[in-house]
Every structure is written in structure tokens, then in C-alpha cells.
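Trainee: Coordinates for the following, if possible.
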Amino acid sequence: MSATHKGATPYYYVPAESSHPVMAAIGLFFMILGAGTWINGHEWGMYSLYFGLIWWLSILFFWFRDAARESEAGLYSRKIDLSYRWSMSWFIFSEVMFFGAFFTALWWARSHSVPTLGSLSHELLWPNFQAVWPSVAAGATASPGNIVEPFKTVGPFWLPTINTALLLTSGVTLTIAHHALQANNRARCIRFMWMTVILGCIFLGVQAYEYYHLYTAYNLKLNSGVFGSTFYMLTGFHGFHVLVGMLMLFFITIRLMKGDFTDKHHFGFEGAAWYWHFVDVVWVFLYILVYWM
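Mentor: Down below sits the predicted model:
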């Protein structure tokens, strides 16, 4: 398993037995139990959900801390580094398919479902239905039977465009930080990492303000027909991914300040950077397909 000369990196590191996986599973159990019961009207489900969330996050903290200590102790060889790279690649691929499903739902609703409901065969069922996507024709809420309250659609100006500039800028600052780390300029790397984290926080703040404005001034809600549901599902899940990516970069920055990583060995940094650039690319597609079209 780790038969090697003293002081050399093992060919393949096998960690000791750990309780982290089963303890994390317990936290997930209480989260799912709480969410299912709370949404069905049982008050105690809220406490189960919060308990499971706190438990799960605590376990992840200690789990990741142990992995970081093992890495800094020189226990991870090229084989481990390669396995981490493949794992992160497949994880990002699963996220691509995740967003692909929602983009497909948006396309299907806009190009097939809404036109079909406006066809001659549905005229008797929905005589006043406007078979047009709300962002194309002002005031067209596509609401059969008036079951959806009137709402306004949102365009690219100005908050979405500001957020696009913020995310693209954060990609640049992250790339500068990466090159600084490769050049063994830790101070410059840390400065630009903090800039990236701050830009991510500002993005989330702007999106939160946008949501408040849309909800109060535009009456655009999650139940505002298929337009509202696809809008909030896409932008909301992307916002959650920005939060996760920002937390990744935050903890990577803390580790950099502690002296972790070198100019040659820093996949923890690279993995977080891969994820952040993926989030940037998804937003570009979202910005065009949701706000412009």
C-alpha cells in the first residue's frame, strides 16, 4: 500500500479507516427527512433539516481538513493527484448535464409546449391563450384560464449585465492569481484571490437585490407560469453554484495564507479554479438565453 523508502512519497496512499462517510450520510438522512416532512406541513421537519445541515457541514469540514493535512504531509503521489483530477472532471461534467437539463426545459417550453397550447386543437380548451413567450411580446403571460397573475419580464439591463461583468472579471483575477502561484509569488496570488472572492460576494448581493426587485416591482415569482419557474430555477441554481464556488475559493485563499500549496503541487487550487470557470461559462449561456432571448 505504501511500501516505499523512508521519506519518499508512497506509490499509492490508502488512508486509515474513517467514520467520516457514515457520519456524513447520517447528516444527509436527517436533512432529507426534515425537508420531506417540513414540506408536508410537519413543523418538526424544520428542526430536523437544520440539524442535519449543521451536522453534515461539520463533518465535511473535518473531512476536508484531514485530506488537506494528508496532502501537505506529502502522502499524495502522482496517482492520487491524477485520481483527484479525474474526480473533479467527472463532477464538473455532471454539473454540465445538470444545467443542460434545465436549459433543455427552457427550450422545450418555449419552442414546443407554448406553441402547441396555442394550436387549433387547443383553441376550445384555452380560447384566450396567447401562444407567445412572455419576453417576446410585452404583457403576454401565457396564462391559460388566467391562473397566473400578470407579471413583467426582465431584460439584460442593467443588473444582469453588471453581474456578467463581475463574473468575467473574477475569471480574470483568478487566472492572474493562478499564474502568480505558478511563479511562486504567493503575496500576489493571495491579493488576486481575495479580489475574486469579493467579486463573487458582490455578484450574489446584486442577484439578491435583483430577486427582491423582480418580486416586488415586476410580480415575477416562481409560480409565474413556466417563464417564472424556468427563470428562477436557472438563475437560482446558478447563484447557489456561485456561492459554493466562492466558498471553495475562500478556503483555498485561507490555505494559501497558511502556507499550503507550492508552485508545482496545488491541485486544490486548480480544482476550485476549474469549478469557478465552469460557473462563469454557464452564466454566459444563461445571460444570453434567459435575459436576451
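
Trainee: rest of the way, CA atoms for contacts and neighbours
Mentor: OK.

Trainee: Give the helix, strand or coil label for residue 281.
Mentor: Reducing the assignment at residue 281 to three states with DSSP: H, G, I helix; E, B strand; the rest coil gives helix.

Trainee: oh sorry, the question was meant for residue 83
Mentor: helix.

Trainee: Just give me the neighbour total for it.
Mentor: Residues contacting residue 83 under the criterion other CA atoms under 10 Å number 11.

Trainee: Check the spacing between it and residue 223 real quick.
Mentor: Applying CA to CA, to the nearest Å, one obtains 43 Å for the distance of residue 83 from residue 223.

Trainee: Surely residue 37 and residue 45 touch.
Mentor: Yes - taking contact to mean CA atoms under 8 Å, the distance of 5.0 Å between residue 37 and residue 45 places them in contact.

Trainee: Just want to know which of those two has more residues nearby.
Mentor: Residue environment comparison for residue 37 versus residue 45 gives the larger neighbour count to residue 45, 21 against 16, counting by other CA under 10 Å.

Trainee: where along this structure do the helices fall?
Mentor: With DSSP state H, the ranges of helices along the chain come out as 20-39, 44-72, 78-108, 114-117, 159-182, 186-217, 225-258, 267-286.

Trainee: Next, the structure of the following sequence, for comparison with the previous one:
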Amino acid sequence: MSTHAEQHYFVPQPSKWPLVGAFALFFLGLGAALTVNDVPAGKGCLAVGFAILLYMLFGWFGEVIRESEGGKYNNQVDLSFRWSMGWFIFSEVMFFAAFFGALYYARVFSVPDLGSLDQKLLWPDFTADWPAQVAPAGVEAYRPMGAWGLPAINTLILLTSGATVTWAHWGLLKNKRSQLVMGLMMTVALGISFLSLQVYEYAHAMHEMNLTLSSGIYGTTFYMLTGFHGAHVTLGTIMLAVVMFRSMKGHFKPDHHFAFEAVAWYWHFVDVVWLILFVFVYWL
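Mentor: A predicted model of the protein is given here:
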């Protein structure tokens, strides 16, 4: 006979958290606008916005975790979560597709067009090479970032992290808690290592290679793609850490662990984006 939980789709009580999130976004938007216009109150508004946002994240996700561990979610809810995470990752794919599209357009259309005979009267000294570089008089030219060095090491780190999170998943499916926790600890450590090396790479690029966000279309696309990817690695590492601490507390079962799967999906997505980024931004 079907249980009560299997017969009824769980509908939570009216929640305050969307309203709290709206206040967080209001203060963040207001603070950002005031800060870029050098208004002293801007940083204070940003701090308030981030504080409210953190309060909302801890409170809202805490409620979801308690509901899940309390057995309130049946297979229908699980399916809803899977569709939601799938569409979220699809939106992230489109987000990066826009930036890769900008890089493709610049390299395949804009730069060759500026170097064509039709443009020689306007830009007589321009050479249609990539990375495009025309340094004004008195300004030191930048050096492009090579692929074989820190970027290659970071590629190996992310590929390894994809293997460790999969190993952790195998441990969860076999109910081997020590393998689950160890795999997650290794994955979090690799994520932190990736971010640390990226910070070092940025410092090296800016101070020793004169490569900044304003270094033409190359600098813009380089920092936009690698920077947003780094932000996603940061978010993924935080989510993995949360899942790791939950695993230490005994959460997740071999047949009920979508929160783990959602984070693993996201981490594999981050890995794939980096591989494409490594080839088209660093290598080619």
C-alpha cells in the first residue's frame, strides 16, 4: 500500500525567504550604484546586502535540508529538483556561450575586418593577428598568456577533481561513508588549489605581463571568461564543502541524495567549460 508521503506532493508553508532575498538584492543593487558613483554610503549598502543575502542562504537552504532529512520529499519532488537543476545548468551553458560567442566573433570577423584593405585608411598600422595588440605611444605592450604552465596545471587539477567527486559518488552508492567523505575532501582541496593558482596567475599577468582587463579585446575576453569561470569554481567549491560537512553528519543515503548529485552535475559542468576555455583562450 502506498504511504502518505508517496500519495501527496509536498507543498511547503508560505515562506519569508523570497521577501528577504528581495531586500538583499535591493541593497546590493543600491550599494553597487552608489559605489560606482563614489557615494560614501555605497559600501555600507553593499555590506548590508551581503549580510542579508547570507542570512537568506543559510536560512532557506537550512529549511530545505531539514525537510529533506525529515522525509517530506517523495519521488515527485526529487524529479522537480532534477528538472530545476537541469534548467539552471542549461542557463549557465547559455551564459558562457555568449562570452565564447563574443570571442569567436572578435577573432573570426572583427579582427580580420580591421586588417582588411577596406580599413587600411583608418587603421594603417593594424595587423590582423591574434591576440590583437595596438599599444598607444608610451604604453608598454602586453604579453599574451601561454597555455603551458599554470593553465595546464589547473587543467590537470580540475580533471582530477572530476575523478575524485565521481569516486566519492561511488562510495555513497555503496554506502561507504569514509570513501564519500575522503573523496569530497580531496575535491574541495583541489578546488581551492585551482583558485589559489588562478589568483597567482592574475597577479603575474597584471604586474609582470601588463595584461589587464583594458588590454584590448584580448584582455577583455581573457578576464571575462576566466574570471566568470573562477566565480563558478568558487561557488562549486562552497557547495562541495557544504555537501562534505553534511556527509560528515550522516546525511544522504544510497537511494536518496540528489543534493550530492546536483553539486556533482555542476562541478562536471565547470570542468567541461574549463576544457573549452583552455583550448580557445589559452591554447589556440
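
Trainee: re earlier: reformat the helices of the first structure as a markdown table; add distance to residue 146 of the first structure.
Mentor: As requested, the helices of the first structure are exported to a markdown table (distance: least, CA to CA, whole Å):
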| stretch | distance to residue 146 of the first structure |
| --- | --- |
| helix 20-39 | 27 |
| helix 44-72 | 34 |
| helix 78-108 | 21 |
| helix 114-117 | 14 |
| helix 159-182 | 29 |
| helix 186-217 | 19 |
| helix 225-258 | 10 |
| helix 267-286 | 28 |
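
Trainee: Can you tell me which of these is nearest to residue 7 of the first structure?
Mentor: Smallest distance to residue 7 of the first structure across the helices of the first structure (CA to CA): 13.6 Å, for helix 44-72.

Trainee: corresponding residues in the second structure for that closest one?
Mentor: Under TM-score structural alignment, helix 44-72 of the first structure corresponds to residues 41-69 of the second structure.

Trainee: The matching stretch against the first structure, how far on average?
Mentor: Per the superposition on the first structure, stretch 41-69 of the second structure and its aligned residues are separated by 0.9 Å on average (mean CA distance after the TM-score superposition for the first structure).

Trainee: May I see the buried residues of that stretch?
Mentor: Within stretch 41-69 of the second structure, the residues that qualify as buried are 42-43, 45-46, 48-50, 52-53, 56, 60, 68, counting by 16 or more other CA atoms under 10 Å.

Trainee: Now do it: distance to the chain's middle.
Mentor: Using CA atoms, centre = their mean, to the nearest Å, the mean C-alpha position of stretch 41-69 of the second structure is found 19 Å from that of the whole chain.

Trainee: Likewise for stretch 199-219 of the second structure?
Mentor: Average the C-alpha atoms of stretch 199-219 of the second structure, do the same for its chain, and the two points are 20 Å apart (CA atoms, centre = their mean).

Trainee: List the buried residues in that stretch.
Mentor: 202, 205, 209-212, 215-219.

Trainee: Which residues does it contact?
Mentor: Stretch 199-219 of the second structure is touched from outside by 106, 131-133, 140-145, 150, 220, 222-223, with contacts defined as CA atoms under 8 Å, 6 or more residues apart in numbering.
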